[in-house]
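Asks: Predicted model follows, preceded by the sequence.
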Amino acid sequence: MTQDLEPNKGAAEPLVAHGDILRSLSSLGAVRLAAGLTSAAIIIAGLFFGQEILIPLAVAFLISFALSPAIAKLERLGLSRLPAVMLTMIVVVILMGGFGLVLGSQLRALSQELPTYQSTIRSKLADLRKNLSGPGMLDGAMQTVDTVQKEVESPATHADDAPQRVSVVPAPPMPFDTAKAWLVPALAPLANAGIIFVFVFLMLVDRSDLRMRLLRLLGGNLHRSTDAMEEAGTRISKYLLMQLLVNVTYGLPMGVGLWLIGVPGALLWGTIAAVMRFIPYIGPMISAVFPLGLAFAVDPGWNMVLWTLGLIIVLEVISNNVVEPLLYGSSTGLSAISLIVSATFWTALWGPVGLVLSTPLTVCLLVVGRNLPQLQFLDTLLGTSPALDLPTRVYQRLLADDSDEALDIAQVEIERSSVQAFYNDVAVPVLGLASQDYQGQATPEHHLRVINGMETLIEALREDHTGGDAGAGKPRVVCIAGKWEVDTLAADMLAHALCLAGISADFRPASALTSRHLDGLKLDDVDIVVLGYMSEQPIAAARQLCRRIRRR
């Protein structure tokens, strides 16, 4: 009895050890997930609480990318690094200062003319009030609401019994407090601008040193880190250049159109429209408020307002549907959903500045994820490249029992190439995935879905793409499936591909190779027999069947 029990006890030990290994791997995965979530929470908290330092640094980083091409061009002309940086920044400051003076003069002239438009505004508002005060379908409901509100707000006691209201008059502020209240909000933007200016200067002057330090921080493969930095610089510089071109092609027609319509300060509003487009999504809407409001105030009628509104709508449609797709293209490499999510995320962290910086910062994350294996999930989440390749997409749709969408994917691919190319590049890998999963994780239901879905797909392709006429002298071929359903599907596809090439071909299912069916297999008028196996080791079975078919 003891001798019988000992082997059983020894046989159970490997199973127990195997279970311990699985539990340890599961616990290790849970620990890694917890560590990743903790690290992400710490990074997000650092971005939020350190925004006073990180925002000027990020803005300076963005400006340095925008100025780098001009500095590189000056260096190619013979200037050294420091004079090229100084000359570029001086030119930028002079241009911005001159443009600011021009816009300031227009704004000053406009502010002097605004009081003359008060009568027009009063008359228009009076007309609107008169039109809105007429009888309407909601008048009864509004009167009921007003009556209830008056009843609720009516005092519960007589006026003589009501308590007297006491007002507390604060002491007049000191002159120093008044000056502080005015100067602190005014000096804060100037201080941030000075910090950004210093950051930009240092980044441009010490670019090589910063590049080496970043390479050191990235570590790992030097080739991969170098490619990541080069790709990030190229993508961000191209995005900023395209953004500038898009804004100019929007602001310039806006200014010219407003000038032709007669809206005062057309140059000012065109510049504001171009600048505000740096703010995604809400910038164009904000910039449209000013010319519309001024057109409302200037023109006693409604023609100027309607022309201004039509100009804005036409420019938005052209810019969003023609100019931006033509210029942007795939310069950022970000998907549409990732742009919206990143804008929401950075706005929640850093406010309006985060909305402006959302696209360049997300581009940096995309490039890092594309070049560092540890952060490759960022490329999957943010990039435009498909998360699944074409065979995997078709296979996933078949697993979901959605053969219609699988057929749509096949038709799109066939329009780009051909039926034969689809069979070779997509359908055969799909059968390979089905063969691999059949030995492991696939359930019988999933296996049946894939087989039925592929049969439906091949039948539809046979109906839509019929074979050509067999040429004279070309061989007659029969494609015989080796062992199981996947082999039958492969033989069917091969026969169809040969027919499309003008070769007379037919296929036989896997059941044709059984002893009973093989004796009745008609091969008298066949020149070539093709045996197909979706198997890792088909040699032995194929040799045996070849001998049997030769005897036939």
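Replies: Looks like it came in fine.

Asks: switch to C-alpha atoms for all contacts and neighbour counts from now on
Replies: Fine.

Asks: which other helices and strands contact the lengthiest helix in the chain?
Replies: As assigned by DSSP state H, the longest helix anywhere in the chain is helix 2-49. Helices and strands touching helix 2-49, by 3 or more CA pairs under 8 Å, 6 or more residues apart in numbering; DSSP states H and E, are helix 336-350.

Asks: and the comparison structure, right after this:
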Amino acid sequence: MVERRIEPSIVRRHTPFESIATFALVAALLYFGAGIIVPLVLAILLAFALTPLVTWLNRRLHLPDAVAVILAVVGALCLLLSLATLAGLQLARLAEDLPGYQQTVSTKLTGLQEQFGGELMERINGTISSLSAQVSDVTQVEAPAEGRPVPVAITNNVGPLGLLSSVLGSIVGPVATLAIVVIFLIFLLLGRADMLERFIRLVGSGDYAKTNLAMADASRRVGRYLLVQLAVNSTYGVLFGLGLWLIGVPSALLWGVLIVVFRYIPFVGALIIATVPFALAFAVDPTWNMLLLTLGLFLVLDLTTANVVEPRLYGSSTGVSPIAILISAMFWATLWGPIGLILATPMTVCLVVIGRHIPELRFLDTLLGSEPVLTPPEQLYQRLLKGDPIAATEILEEYTTEHSQADFIDEVALPALIMASEELTDRPAAFDQRRQMVESFNMMLEEFETSDVEDGPIILLIGGRTEVDEAAARLLAIQLSERGIPTRVLPPLAIKPQAIERLDLDDVGIVAMVFLGADIRSQARYVSRRLRRRSGDIKLVACAFGEPTDGETVERLHLDAIYRNHVDATKSLHRQWESDLGPVERVPLSPRLDPTKTLVQARLQKIAADFGVAVARVDLLGQVTAGNEAPSDELTRLAAHGNKPLFVTQEMNAALLAHDAFLQSNGILLYAGTPLKMPNGDRVGVLALLDYQAVTLSDADLERLERSAAELVDLMLAEQINLDLPQPVLAG
């Protein structure tokens, strides 16, 4: 038995040049083959329209298929001939009445001349006379010059046979096209089942279910479009004809019928036929009332239909966006002229359906379809990336009109933040986007209605790594506050190694770290160990809304619980707060120094406590750090080489904060740094104060910070010790 190996198929991507060349070739075939393709397309379009009638005749009246087809086609032809006959009779009657309108037109023109002065009308009359003279000069025979032969023209009088040939030559083209369309239509209706099977076999590639679905979808959408268009055009014609009859315009019935037909030409068809009633209103009524009323009637009907009715009805019935209908009309009109305008929308519908069901042509549905191409979370994320909180708030308001605020958080806001966490990593190129997105997100959260709750132990929510995690913590805080639970939200800086010892836990019952990333082990384990040493009875949980990884268990991470989705986290924290924390009076905790710390680290902790900030740290010049674990070297150099301490707040120096990844991702709103000066004058680094609140430091505080830096240098020199940092301040 020979084993067959199936090699993986290699999909070759087309180059842009190949795509453009293919499009140009198809367009050329459509243009030069219009004589054959247009009648066939017209027949297919009419087949879509008449198929329901043929099916009804088969099923209800039990007529043979051939008889039903002939009756349907003959009925359609009779309807067209009736409309043509009615239009002809009305036109003949109108032609008889036209001579009687000459006096009214002459009187109005005279009035216009008197109203606007003779200069304008004289110029118009002069231009007309000039054109007439040029035409007369061309048609007149030049007088023969002296000595030159006289040209002789031999003409024949047109006889009956010549007149008949001329008339037949002018109508044979349209009649031949109509005959071809009718023949195509009959054969398509008679063999519709066989044609469908052949088409499925040709394009189905064995996937009959998908092909049948595509054909049914196309037939349903095109048929619905034709019915909707017929209803809209008929309603438009009835209202227009009735309005003209009430106004008094002659042959109002004729213009109502013609505008129904001409409106199948999108955008310009109604205007083309409406110019005739405008001219009649001008000619019939000695005053201007009839013309003004006719203009007003047309503008109201056309603007309402084009801007209100059609975009909604056609967009929902065809699945094609209004802009796609406009572009397709321009394209097909360029190829096939006026008939292309009529066929534009049905053919575009077919392209959209094909793109919806064939993966290789999915771009057609994306470009032309009316369905939103982005989900609500993607829409929100895209607007937040643009830094547009107003548009983001509009999405919030629109979504909450049909859903609850909790649904928006769980189904829109949180998925948008997860996308941001996955795309906007700690790479420098994405930092500005992440900062802008979070700022817009926080502005959007101001629209949420929250209640302040102050009784009982609080649940402390802390962003795990970045400001995106902090934004997710704010969402969780909104949900908990609605349940009557007091909360406080802190940025990631609060659980950094330099700040965790100063974390205020006096009124805290539960500490919940919120992560949107995949791996939480190192950060969660470090924080849980530190906080367990400070308070053994505190509840520690992690809200990890990203994909879980191996080893993330409560035992390994020293946690009380891990919640994997927003709903479980809200319910579980609510239940745990009510059962364990609500009625219990907790003993206040005070920060204490860790005896295992070096003297320098203990001094830094004391400096932070003296100034009332979250972190006091030493940053060395040229210190190599990974990710966003320290302020940028540029900021450190700026503080180290200054003549006075560098004091940075969001209000005073927003640009310095905005371009520092460490400050932004950890939610730091205060930075104050002063140089560490060695006895020989060298500046080796900076003593920096950091806080996630906008703390105000006076000039006296900054002078005290300089003294603290000098005392810290003296301590390091006297004790000959190293800092617990990647690089030591002093050699041992």
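Replies: Received, thanks. Just so we're clear, the structure is a prediction, and the values are computed from it rather than from any experiment.

Asks: After superposition, what's the TM-score, could you say?
Replies: Scored against TM-score structural alignment, normalised by the length of the first structure, the superposed chains reach a TM-score of 0.82; 506 aligned residues with a CA RMSD of 3.4 Å.

Asks: And the next helix or strand past the longest helix of the first structure?
Replies: Next helix or strand after helix 2-49 of the first structure toward the C-terminus (DSSP states H and E): helix 51-76.

Asks: quick one: stretch 363-377 of the first structure aligns where in the second structure?
Replies: Mapped onto the second structure using TM-score structural alignment, stretch 363-377 of the first structure covers residues 349-363.

Asks: Would you check the distance separating that stretch from the middle of the chain?
Replies: Put simply, stretch 349-363 of the second structure sits 19 Å off its chain's centre (CA atoms, centre = their mean, to the nearest Å).

Asks: now swap in stretch 375-387 of the second structure and tell me
Replies: The answer for stretch 375-387 of the second structure is 9 Å, by CA atoms, centre = their mean.

Asks: which stretches of the second structure form strands?
Replies: Secondary structure of the second structure by DSSP state E: the strands cover 458-463, 487-490, 508-515, 539-544, 561-563, 615-620, 646-649, 670-677, 683-691.

Asks: could I get those as TSV with distance to residue 361 of the second structure and mean neighbour count?
Replies: Below are these laid out as TSV (distance: least, CA to CA, whole Å; neighbours: other CA atoms under 10 Å):
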stretch	distance to residue 361 of the second structure	mean neighbour count
strand 458-463	43	25
strand 487-490	48	20
strand 508-515	39	25
strand 539-544	39	24
strand 561-563	41	19
strand 615-620	56	25
strand 646-649	53	20
strand 670-677	53	26
strand 683-691	54	24
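
Asks: Buried ones in the match of stretch 363-377 of the first structure, by neighbour count?
Replies: The neighbour-count check on stretch 349-363 of the second structure (16 or more other CA atoms under 10 Å) flags 349-357, 362 as buried.

Asks: Stretch 451-462 of the first structure too?
Replies: Buried, per 16+ other CA under 10 Å, within stretch 451-462 of the first structure: 451, 453-458, 461-462.

Asks: centre of the chain versus that stretch, how much separation?
Replies: With CA atoms, centre = their mean as the basis, stretch 451-462 of the first structure stands 34 Å off its chain's centre.

Asks: now stretch 407-414 of the first structure
Replies: Relative to its parent chain, stretch 407-414 of the first structure has a centroid offset of 24 Å by CA atoms, centre = their mean.

Asks: Against residue 315 of the second structure, how distant is the nearest residue to residue 367 of the second structure once chain neighbours are set aside?
Replies: The shortest distance from residue 367 of the second structure to any non-neighbouring residue, by CA to CA, 6 or more residues apart in numbering, is to residue 324 (7.7 Å). Relative to residue 315 of the second structure, residue 324 of the second structure is positioned 10 Å away (CA to CA, to the nearest Å).
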